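J.: Need coordinates for the below:
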Amino acid sequence: MKDFAISEDPAVQAQLDRLGALSLPQGRLGLDTVRELCRRLGNPQDRLPPVFHVAGTNGKGSTCTYLRFMLEAQGLKVHTATKPHLVRYNERIRLAGELISDDLLADLLKEALDAASNPDLGPDLEPSFFEVTTAALFLAFARVPADVCVIETGLGGRLDATNILAASACSGLATLGLDHEAFLLSPDPALPQEPLARIAFEKASIAKPGCPLVTLSYPTLAMETVRATAQAHEAPLFARGQAWDARIDDAIHYHDARGTLMLPLPTLAGTHQAENAALAVAMLRHQSAVAITPEAMAAGIRAARWPARLQRLGEGPLTARVPGRTVWLDGGHNPDAGLAIARHLAAQPPVHVIIGMLANKDPSAILGPLGTHALSISVVPAPGHDAHRPEDLAAHSALPVRSFADVDQALAALPTQGDVLIVGSLYLAGDVLRRNGEVPD
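T.: The predicted structure is shown next:
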C-alpha cells in the first residue's frame, strides 16, 4: 500500500493508481521535467494570485496554516497547498478555503498525467508523483478564483517542484535541521559542505528576485549561507533578530521597523507554534501584495488548526480504549520535532509512548528528548511503509519495548494509569485520525 493510493471515489482512485505506478527515474534531479509538464498544460504557475511560498525542516506546514487563517480572517479567499496528506489526498489542495472536490481532483490529475504521456505533445516525461501533484495544484489554483495562494514546499526547496514559480509575494523559511539527508546532502563539491549550511542553501533557494525572503534566526554558518543565497537571488532578506523579532511569554510581542504588536498565543499546543505564528506575521508584515490588519492576525492565530501536530485527540474508538486520559498525536520524526514534543510534554504528566517510525529515521530523535518522561514504549507499524522493529528501538531506551500489530491493540494493552503520546510518522498519524474518526476537513 502507498500512502497516496486510497480514495473512496472510483474516479479519484483510478488516477491515484496511475500516480502509484510512477517513480523518479534513477539519478534524475532538477526542475526540467515539471517545467515541461506545466508548459504542456499552459504554464498555470504563471497565472496564480499572489503566492506565499514556505520552506523549512519543521514548522513550514504550521506557518502555512497561520498564513491561511490570518488571510482568511481578513476576508480573503485563500488557496493552500500543503503536504503530505494524513488521510485523504484531497488534503494537499485547498481551494478558496475548501478541500478540493473529488470530481475536480480526478479531472486535474488525469489532465496532468495525460499531458505527461501524450505522444502528440512530445516524449513521455516519466514524471514523479510530486511533479504531477504540483502540476495539478497549479492548474487548480490558476482556474479557481482566489485572492492569494499559500504553498508549502516538499523536500528542500531548490529542487522542489513548486520552485518553478517565477515570483512570490513573499518567501518564508521556517526552522532548519537535519532530515532527508540522503536527498538534501547528496555530494556536490560546488555546494556548501557543512550539513546545516547545505540544508540552509537548499531551502533558502526558493528566494526570488525582488521578492522578500523572511526567515527565523539560525546558527552562524547557516545564517551566513541564507544571507549569501538571498543575495545571489537578489531577494531582500528580513531575518529574525535583525529585521524583526518576537518575544514570547503569555503573548507574542512582535516588533519590526513598522512598530510593535501584541498578539495572542496560538491554541495549537507547543511553544514552537508561537514561533511559527510569529514567522507568519513577519511574512505578512514584509510584503505589499495584500494588506492584513493586526486584528486579522490575532483572529487567525486563535483560529488556526493543524492536525497531528501535538494534537489532543477527541472522543472516538481509539481514545475509548483509554478513557479519561489525554492522548497526544504528533507526526514528528526528526531531532527538531523530538525537542519540540519534549518541551511541550515537560509541563504535562509522563506519557506512555506508542511509536511507529520509518526504518530510515533515527529513533533517538524522538526517544532521546523524552527521556524519563516516557512511562513505557510500545512499537507499532507505520502503515504501508518499512518501519523500525522493537529491537531497533530497544537500543535507544532503558525501558522494555513491546510490539503490537496496530495502535488499537497497543492502547488496549496499556496500564490503567498515564497519558499517551502516539508519535513517529505522519503515516501513522493519518491512520490514527482515520481510526478515531477525526479525518481532516
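J.: make it CA atoms for all contacts and neighbour counts henceforth
T.: Fine.
J.: Would you mind listing the residues in contact with the residue nearest the centre of the chain?
T.: Residue closest to the average C-alpha location in the chain (C-alpha atoms, centre = their mean): Gly61, at 3.7 Å. Applying C-alpha atoms under 8 Å, 6 or more residues apart in numbering to Gly61 gives the contacts 82-83, 152.
J.: this one next, for a side-by-side:
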Amino acid sequence: MTTAPAETAAQEIDKLLSLHPKGFDLSLDRIRALLDKLDNPQDRLPPVIHIAGTNGKGSASAFCRAILEAAGLRVHVHTSPHLVRWHERYRMAGQDGEPGALVDDAVLADAVRRVAEANGGATITVFEILTAVTFVLFSEHPADVAIIEVGLGGRFDATNVIAKPAVSLIMPISLDHQAYLGDRVELIAAEKAGIMKRGCAVVIGHQEEDAARETLVAIAERQGCPTTIFGQDFFAHEEHGRLVYQDEFGLVDLPLPRLVGRHQYANAGAAIRAVKAAGFLVDNDAIEKGLTGVKWAGRMQRLTEGHLLDPLPKGSELWLDGGHNPGAGQVIAEAFATLEERNPRPLYLVVGMLSTKDPIGYFSAFKGLAKSVFTVAIANSDAALDPLVLADDAIDAGLTAEPVSDIVDALDRIGGLAGGEIAPRVLIGGSLYLVGEALELNGTLPD
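T.: Here you go, the predicted model:
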C-alpha cells in the first residue's frame, strides 16, 4: 500500500485551477491558439488511436495498451479524469523493453509550467491546458503509438486537434452530459463522431442503440472512412469459458479478459480491431497476453487488501467502479448478477454522484439485485448530490436506501448488518471521484 507523495506537478496544476475554470467550455479555438504558441506538438505525435464514447473508453484504452505492449511496442496513453493523482492522465512509453509508467513528477511539472507560460494567462480551461501538456509530453518522448482518450464529446473536445489519427474508435454511446451534447442518443453520437477524420480508419464498437450506430455509420460514410462495425465486420463473445473473436482475418480462440463483466468481451473485441485497423501487426500471442494481463483501476476493481476491508466480515468482497450513467449502471449490474449466479451473497451499494448525472436511471439497473444502498457525499466536490436527495432517488428507483456521512461510515454499517449473514459483496461507485477517494482512503493508489 502507498500514500501520495508531495508533488510539484500538483502544486503547478493547483495554481492553474486558481486562475482558470476546471470544467468544460467546448471549443477548439483556444487549444489551437495555445498549441500554435508551442509549435504544434500535436503534429509530431506517433500514430494515434483516438477513442470516444459514453462508456468503455477507459477499458478500450487499457486493452489497446496491454496488447500493444505485449507485442513489444512503446505506448503513450492519455486518459481522463484521474482517480487520485493528476499523473494518472499521462502514461509514458517505456524504453528498452520496459513497460510504460505514469509520468515522472518533475517531467510533468516542467511540462505544465512551460504550457502555462506559453498560454500567458489567456482565457482557457484547465482541461485544455492539460491536453496541451499531453501533446507536449507525447511529442518529446519517443513511442511507437499514442492512445488518446476524449475528455467530453468529440467534435469540440480539446483532444480533437489530431489531423490524421491511425484509427478513430467509437465505444458504446448512451445518454450522458446532455447539457453539452444533446438529449437524444443520435445527437450525442454525432458529437462523438466528430473525431472521425476524412479518409482515416474508423472502428465502431458495440452499440445498444440502433440510432447511435446508424448515425455513426452515416457520418463515417460521408467522411470516406474505411469503417468496421461490431456485429457486422467483427465479433467477440464468450463460448465455453473462452473469448471468441472473429474478423475478416479469421476466428481466434482467446482466454476471457482479466477485466470483469460480460461488457468487457465487446470492449476487448473493439480494442483488438482498433489495433489492427491502426496498422499494427499483433499476433495472437500478444492479444492473449494483453487480455490476461490488462489492468484498469476503478473499473470493476476488486480490493483484496487495505484499510476499507477492516470493517467488513472476513471473506467479504469489496469492489469499485466509477461508472455513473444509466448505461454504465446496466453493465455493472449485469456483472454483479453474473457474480451472484456463481456465488450468491448479499449486495450492498455505497454511492455518491455528481448533480449532472441521472441517479434514478443508474439505480434502476440494481432493482431486485442490491439489498440496500448507502448514499454519501463526495469529498472536495461542490457538484456532488446531497446524500439525502440521492437516497430519495434510489428509493424512487425501487431500492432501500439511507444517507450516511461517508464511505467509512457506510462500510461500518454494512459490517454491522452483515455480521450474521453470508459475507457480503459491496460496490463503491457512482462516480470516478468517489472511487478515487476510496482508493486513497484504502492506501492503494493507481500505478
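J.: Show me what the residue nearest to the centre of structure 1 aligns to in structure 2.
T.: By TM-score structural alignment, Gly61 of structure 1 lines up with Gly58 in structure 2.
J.: Give me the mean distance between the one helix or strand its match maps to and structure 1.
T.: Using DSSP states H and E, Gly58 of structure 2 sits within helix 57-70. Here helix 57-70 of structure 2, set against structure 1 after superposition, deviates by a mean of 0.3 Å using mean C-alpha distance after the TM-score superposition for structure 1.
J.: Now the element after that helix, going C-ward?
T.: As assigned by DSSP H and E, the chain's next helix or strand after helix 57-70 of structure 2 is strand 75-78.
J.: Touching that following strand from outside, list them.
T.: 61, 65, 68-69, 89-94, 100, 134, 138, 143-149.
J.: Recalculate using a threshold of 6 Å.
T.: Contacts to strand 75-78 of structure 2, defined as C-alpha atoms under 6 Å, 6 or more residues apart in numbering, come from residues 89-93, 143, 145-149.
J.: all helices of the stretch 151-300 of structure 2, in order?
T.: Here the stretch 151-300 of structure 2 has its helices, by DSSP state H, counting those that start in this stretch, at 178-181, 185-192, 210-222, 263-277, 284-293.
J.: Make JSON lines from these and add mean neighbour count to it.
T.: Output for the helices of the stretch 151-300 of structure 2, formatted as JSON lines (neighbours: other C-alpha atoms under 10 Å):
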{"stretch": "helix 178-181", "mean neighbour count": "14"}
{"stretch": "helix 185-192", "mean neighbour count": "23"}
{"stretch": "helix 210-222", "mean neighbour count": "17"}
{"stretch": "helix 263-277", "mean neighbour count": "24"}
{"stretch": "helix 284-293", "mean neighbour count": "19"}
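J.: what's the closest of those to Ala410 of structure 2?
T.: Of all those, helix 263-277 sits nearest to Ala410 of structure 2, with 28.1 Å by C-alpha to C-alpha.
J.: ok, average deviation of the closest one from structure 1?
T.: Following the fit onto structure 1, the mean deviation recorded for helix 263-277 of structure 2 is 1.0 Å by mean C-alpha distance after the TM-score superposition for structure 1.
J.: Output the residue interval of structure 1 matched by that helix.
T.: Under TM-score structural alignment, the match for helix 263-277 of structure 2 in structure 1 covers residues 272-286.
J.: Tell me the counterpart of Gly151 of structure 2 in structure 1.
T.: Correspondence of Gly151 of structure 2 to structure 1, assessed by TM-score structural alignment: Gly154.
J.: Please work out how many residues are found near its match.
T.: Gly154 of structure 1 has 22 neighbours, counted by other C-alpha atoms under 10 Å.
J.: measure whichever residue in structure 2 pairs up with His79 of structure 1 to Glu88 of structure 2 for me?
T.: Counting by TM-score structural alignment, His79 of structure 1 lines up with His76 in structure 2. Separation of His76 of structure 2 from Glu88 of structure 2 (C-alpha to C-alpha, to the nearest Å): 12 Å.
J.: just Thr125 of structure 2 next, same as before
T.: For Thr125 of structure 2, the distance to Glu88 of structure 2 - C-alpha to C-alpha - is 19 Å.
J.: do you know how far His344 of structure 1 is from Thr153 of structure 1?
T.: Counting by C-alpha to C-alpha, the gap from His344 of structure 1 to Thr153 of structure 1 is 26 Å.
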